[in-house]
Every structure is written in C-alpha cells, then in structure tokens.
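Engineer: With the input below, show me the fold.
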Amino acid sequence: MALKLITKQLQDLYRDIPDEYGLSAGPLEDDMLHWQAAIPGPENSPYAGGTFCLQITFTTDYPFKAPKIKFGTEIFHPNVEKDGKICMDFLQTEWKPSFSIGYILMAISSLMHTPNIENPADQDVANMYLNNQEEFVRIATEWTRTYAIRTTQECRPVTVPAVTEAL
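Structural biologist: Predicted coordinates for the structure are as follows:
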C-alpha cells in the first residue's frame, strides 16, 4: 500500500503545491522510499535567497506512520535540531494518514517563515528568537548565506523516467 500511495502522491505533488512555494521533491534514483526535496527560503525571512535540501524517508507503514524528514542543509531555526531533524507536532504525535507530501512540504515552508516557539527543538535558538530578534535574524541570515546559497537544481531529486512515465 505504501509504494502505491507514495507513487500517487508523487503524481499529485506539483498539482497540489501552488507555484509560489517553488518546492520540488521526488525519489532519489529509483528508490520510492527515499526522496529529496528543495525548499526555497521564504521571502521576508532570514532564509530568503537560500535553497534548503530535505531528506525524506518513508517506511512501508506509510501513511499510517509519518515519514522521517530532516534538513540536509544546515539551518539556524528554533524548530530544527542540529542534526537537521524537524520538530513539528504533526510529524510526531499529531500525525494523520491524510497528510500528503505536498501538505508536509508547505507546512515546513510555513514553519521556516513563522517558527513554533511553543515547541522548540533548540531552546537557545528559541530564546534568541523571542528575546533578541535582531541577533537571531543576523545569525540565521549568515547561516543561509553560508550553507544554503545554491541553485534549486543541486537539491532536486533524480527522477527516473520509468518512475514518472508509470505515473
């Protein structure tokens, strides 16, 4: 069931995500359980101008178990651990099988713009965000320039023609 649904969500992905998000995602090579995604830094955020790579790993229990998603690009953000793991309730305790990959990626993009300070992965970064916004923006912008300035093409998944043709 997992592979069939993942294949269907790949087919629907670009139809479901509005163009202004600029997101891309898909399987690496011919492995439908391992994807890579590219999320452009949202405008009017310290991440603007950067492209952030995400690694997505599905289990055979998907959609009943959330995929594991982490940033492959270093990011200074209250809801992202140093290893790239994203702290979002709906990826852990509030997961619903109805959440699509498109929905997840748009939610991560929104989180980049507006962090959830109520549930931080890094309390120090969250405190800086709350108490010293200027310093937070300075560091997050510096990290974006250092780690996330690349073309979206560098994060794009390698989509095998046989996979996309089968869709």
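Engineer: When you work out contacts or count neighbours from here on, use the C-alpha atoms and nothing else.
Structural biologist: Fine.
Engineer: next one: the longest strand anywhere in the chain to chain centre, how far?
Structural biologist: Selection of the longest strand in the chain by residue count, based on DSSP state E, yields strand 31-40. Taking CA atoms, centre = their mean, to the nearest Å, the mean C-alpha location of strand 31-40 is offset from the chain mean by 9 Å.
Engineer: Not counting its own residues, what contacts it?
Structural biologist: Outside strand 31-40, the residues within contact range by CA atoms under 8 Å, 6 or more residues apart in numbering are 3, 6-7, 21-28, 47-59, 105, 109, 152, 155-157.
Engineer: Quick one, which of the residues you listed are buried?
Structural biologist: 3, 6-7, 21-28, 47-58, 105, 109, 152, 155-157 (16 or more other CA atoms under 10 Å).
Engineer: mind listing which of these are in strands?
Structural biologist: Those of the buried ones among the contacts of strand 31-40 lying in strands (DSSP E): 24-28, 51-57.
Engineer: Looking at the residues you listed, which one is closest to residue 66?
Structural biologist: Taking CA to CA as the measure, residue 57 is the one of these closest to residue 66, at 9.2 Å.
Engineer: For that closest one, which residues are in contact?
Structural biologist: Counting by CA under 8 Å, 6+ apart, residue 57 has contacts 33-35, 67-69.
Engineer: Now the second one, please; I'll put the structures next to each other:
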Amino acid sequence: EPAAMSAKRLEKELKDVRKAPFPGLRSLGPVDEANLFYWQGVLEGPEGSPYEGGRFVVEFDIPSDYPFRPPKNRCLTKIYSCNIDSNGNHCLDIDDTQWSPNLTIANLCLCYLGMLADPNPDVAKPWFNPAPYSRLARHLASSLL
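Structural biologist: Below you'll find the predicted structure:
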C-alpha cells in the first residue's frame, strides 16, 4: 500500500533530521505524532539576511504517494519577501514535474533557507528596490520575536 510505504519513508526522514539537524533548522516533524502526513518546520532567519533573528514556520501537507509526489508547502509566518507571497506561497520550481523522489522535506527547508538568505528579486515586480525591502523585512522579522 502506498500510504504505508510513504509512512516508512517519513519515519526515516524524521529519524535522519533528528540525528543530523542543520544550521537554520530549529525543528521539523509531524505536528501530531499520530499523523505523519502533516509536518511543520521552524526555520531561523539566516545571519546577515534581512530575516536574521526571525523564526518562520513552514507547513508540509504530504500526499499518501510521497515521495513520488511533492508535499504541498507554504510559509505560515507573515513575511515580507519577494519570493513568498502574502498567502505564504513560494516561487520554488518544485512541482510535480521538477520533484524527484530523491528529495526530502529537509531539502525543501534548505530551499526556504536559501530564499531567505539570498532573495531572488528577478521573480518580483520590476519596481523592486532592495534597500527599502531589506529595512521592512528586517523590521517584520524582529517584530516576530
């Protein structure tokens, strides 16, 4: 059964991330141990970025045929970013066509950290101005502490 295979994979990912967490990842795992298919991660704003000092919650709604389809994911924390919209949706190119079963939920967290560390204004509107953007992003990140 696909859901049982997915659950086994998720248990392995959870064990791996608990054994070897990485910088910027405060926590990652199921919100409720009884439901392996809904995770949240808490990411720390990268040093030197406008988000330094902030904490950002990301949700992962994992399909029963994971890892063959990617989890739906978005940032739940209000954030001012050229790469994350007001609903928490991101500009990552990881959809059904770009996703690989070799990727993990921890890999998605690293992608979020990359967006926070190095925002890509090319995906934003042409009027993007980095100085006011950084000031507002810094202000919002510090107000979330």
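Engineer: how about stretch 70-83 of structure 1, aligned to which bit of structure 2?
Structural biologist: Aligned by TM-score structural alignment, stretch 70-83 of structure 1 falls on residues 74-87 of structure 2.
Engineer: ok, and what's touching the matching stretch?
Structural biologist: 56-60, 88-91, 115, 119-121, 123-124, 133, 136-137, 140-141.
Engineer: list the buried ones in that stretch?
Structural biologist: For stretch 74-87 of structure 2, burial by neighbour count (16+ other CA under 10 Å) applies to 74-85.
Engineer: Which two among those residues are spaced furthest apart?
Structural biologist: 76 and 82 (15.6 Å).
Engineer: Alignment lookup: residue 8 of structure 1 to structure 2.
Structural biologist: Aligning on TM-score structural alignment places residue 8 of structure 1 opposite residue 12 in structure 2.
Engineer: Now for that match, how many residues are close by?
Structural biologist: Neighbour count of residue 12 of structure 2, defined by other CA atoms under 10 Å: 12.
Engineer: Likewise for residue 71 of structure 2?
Structural biologist: By other CA under 10 Å, 25 other residues sit near residue 71 of structure 2.
Engineer: re earlier: how far out from the middle of the chain is the match of stretch 70-83 of structure 1?
Structural biologist: In terms of CA atoms, centre = their mean, the centre of stretch 74-87 of structure 2 is found 10 Å from the chain centre.
Engineer: can you redo the buried residues of stretch 74-87 of structure 2 as a markdown table with distance to residue 17 of structure 2?
Structural biologist: Output for the buried residues of stretch 74-87 of structure 2, formatted as a markdown table (distance: CA to CA, whole Å):
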| residue | distance to residue 17 of structure 2 |
| --- | --- |
| 74 | 19 |
| 75 | 19 |
| 76 | 21 |
| 77 | 22 |
| 78 | 25 |
| 79 | 25 |
| 80 | 28 |
| 81 | 27 |
| 82 | 28 |
| 83 | 25 |
| 84 | 25 |
| 85 | 27 |
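Engineer: Let me know the closest of those residues to residue 97 of structure 2.
Structural biologist: Residue 97 of structure 2 lies nearest to residue 74 out of the buried residues of stretch 74-87 of structure 2, by CA to CA, at 18.2 Å.
Engineer: average distance between the helix or strand hosting that closest one and structure 1?
Structural biologist: Residue 74 of structure 2 belongs to strand 72-75 when assigned by DSSP states H and E. Following the fit onto structure 1, the mean deviation recorded for strand 72-75 of structure 2 is 0.8 Å by mean CA distance after the TM-score superposition for structure 1.
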